[in-house]
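In: Just to be clear, the model below is a prediction. Sequence and coordinates:
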Amino acid sequence: MFDQFLTFKLDLIKSEMINQANIAYKSVCGLDVRLLRVLRLICDEPGITATAVKGQTLIEKTLLSKLLAELIERKLIRRTIHPGDARQFELWPTVAGKRVRKDSNELGLKLEEEMLSALSSREREELNRIADKLVEAFRRSAATESAKYSG
């Protein structure tokens, strides 16, 4: 019954892919998908604030605080007081964090290739194109809704 809905199918695919990725990432990098998602973003945008990380990763504030504390404890990121707003921190990758990110990206590409092996190369490209289009549409919609209620 539920399998007729695209949202159910997407959730099933996502859950299965994350479960498989968590097993591989934990054994190779010692981190799960959520921790790597946060680490990758900090590596891509050094000096980013936790508020911006929350907005881009869609991770709830309390959980994000725990993830950041774990990454700091593992010395994969560091934080500094934001020069323009002492109430906020800037987050920076460490050398070790950059190395873990690089290793995890290589593994991630291999994992994704394996997990999507039921699709042809052309189908994978099309799936990515469609997913990008939907993500962009949802982000525009969310920004419009946010602006409507904040102003």
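Out: That came in fine, so what should we check first? Owing to the predicted nature of the structure, the values given are computational and were not obtained by experimental measurement.
In: use CA for all of it now, contacts and neighbours both
Out: OK.
In: who touches stretch 41-48?
Out: Residues from elsewhere that reach stretch 41-48 (C-alpha atoms under 8 Å, 6 or more residues apart in numbering): 53, 77, 90-93, 97-98, 101.
In: and Lys110, what helix or strand is that in?
Out: helix 95-115 (DSSP states H and E).
In: roughly how far is the next helix or strand after that helix from the heart of the chain?
Out: Per DSSP H and E, the first helix or strand lying C-terminal to helix 95-115 is helix 121-150. When distances are taken as C-alpha atoms, centre = their mean, to the nearest Å, helix 121-150 is centred 15 Å away from the chain's centroid.
In: and the angle for helix 121-150 with helix 95-115?
Out: 120 degrees (axes from the mean of the first three to the mean of the last three C-alpha atoms, to 10 degrees).
In: Check it against this one:
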Amino acid sequence: MLEKKTFQNERLTYRLDIVAQEAIRANDAIFLRETGCRIRELRVLRLVDDSPGTTFAEILKSTGLERSLTSRIIQSLLAADLIYRENSPEDARVFFLRTTEKGKQVRRIARDLSDRLEVILTEPLSADEMAQLNGLLLRLGRWVTSAKYKESLHDACVI
């Protein structure tokens, strides 16, 4: 009997995306049940908690999510009393986001859950392999966000 292929495409970006999406899909319902929030909502909550006073534009840039989805997530977090907003005294169109005490508690629960789920996700890897994977991802992350990478794309006439 032939073994089912894990990936339909062997491109690196495809494989990274599939691994991430499968893990998110498997864990999203767990996060929703335990915290009342989906993974994307928790990511935004974490960003607000890490940077009190952050703005919509900063969250948009940090997450890479679509504008309308980011807006819906923020509205959901506001409605759940996990974050609150303050209008800018200089520009009424700008508002600053901060985490409520309830939001901080949800984030603590999510962090503990995330730690436990990550152990399960990385179970097939040894400690040395995890260290190597983390180092490689850090290098790739720095590279794809660098000016040199964008310059290389431009030079290759890709963009």
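Out: Thanks, I have the structure now. On a predicted model such as this, the values are computed, not experimentally measured, just so you know.
In: TM-score for the pair, please.
Out: The TM-score (TM-score structural alignment, normalised by the length of structure 1) is 0.89; 146 aligned residues with a C-alpha RMSD of 2.0 Å.
In: In structure 2, which residue range corresponds to the helix holding Lys110 of structure 1?
Out: The aligned range for helix 95-115 of structure 1 in structure 2 is 101-121, by TM-score structural alignment.
In: got the buried residues for the matching stretch?
Out: Across stretch 101-121 of structure 2, burial judged by 16 or more other C-alpha atoms under 10 Å covers 103-104, 106-107, 110, 113-114.
In: repeat for stretch 27-41 of structure 1
Out: 29, 31-41.
In: starting at the chain centroid, how far to that stretch?
Out: Relative to its parent chain, stretch 27-41 of structure 1 has a centroid offset of 9 Å by C-alpha atoms, centre = their mean.
In: Repeat that for stretch 44-64 of structure 1.
Out: Relative to its chain's centre, stretch 44-64 of structure 1 lies at 10 Å (C-alpha atoms, centre = their mean).
In: what range in structure 2 does that stretch sit on?
Out: Aligned by TM-score structural alignment, stretch 44-64 of structure 1 falls on residues 50-70 of structure 2.
In: first to last residue in that stretch, what's the distance?
Out: Across its full length, stretch 50-70 of structure 2 reaches 17 Å between end residues, using C-alpha to C-alpha, to the nearest Å.
In: longest strand of structure 1?
Out: Of all the segments of type strand in structure 1, defined by DSSP state E, the longest one is strand 85-93.
In: Report the mean deviation for it after fitting onto structure 2.
Out: In the superposition with structure 2, the average deviation recorded for strand 85-93 of structure 1 is 1.0 Å (mean C-alpha distance after the TM-score superposition for structure 1).
In: and that strand with helix 95-115, angle?
Out: For strand 85-93 of structure 1 against helix 95-115, the angle between stretch directions is 60 degrees (the same axes, to 10 degrees).
In: which residues sit against strand 85-93 of structure 1?
Out: For strand 85-93 of structure 1, the surrounding residues in contact (C-alpha under 8 Å, 6+ apart) are 39, 42-43, 46-50, 76-82.
In: Of those, keep whichever come out buried.
Out: When the contacts of strand 85-93 of structure 1 are checked for burial by 16+ other C-alpha under 10 Å, the buried set is 39, 42-43, 47-50, 76-79.
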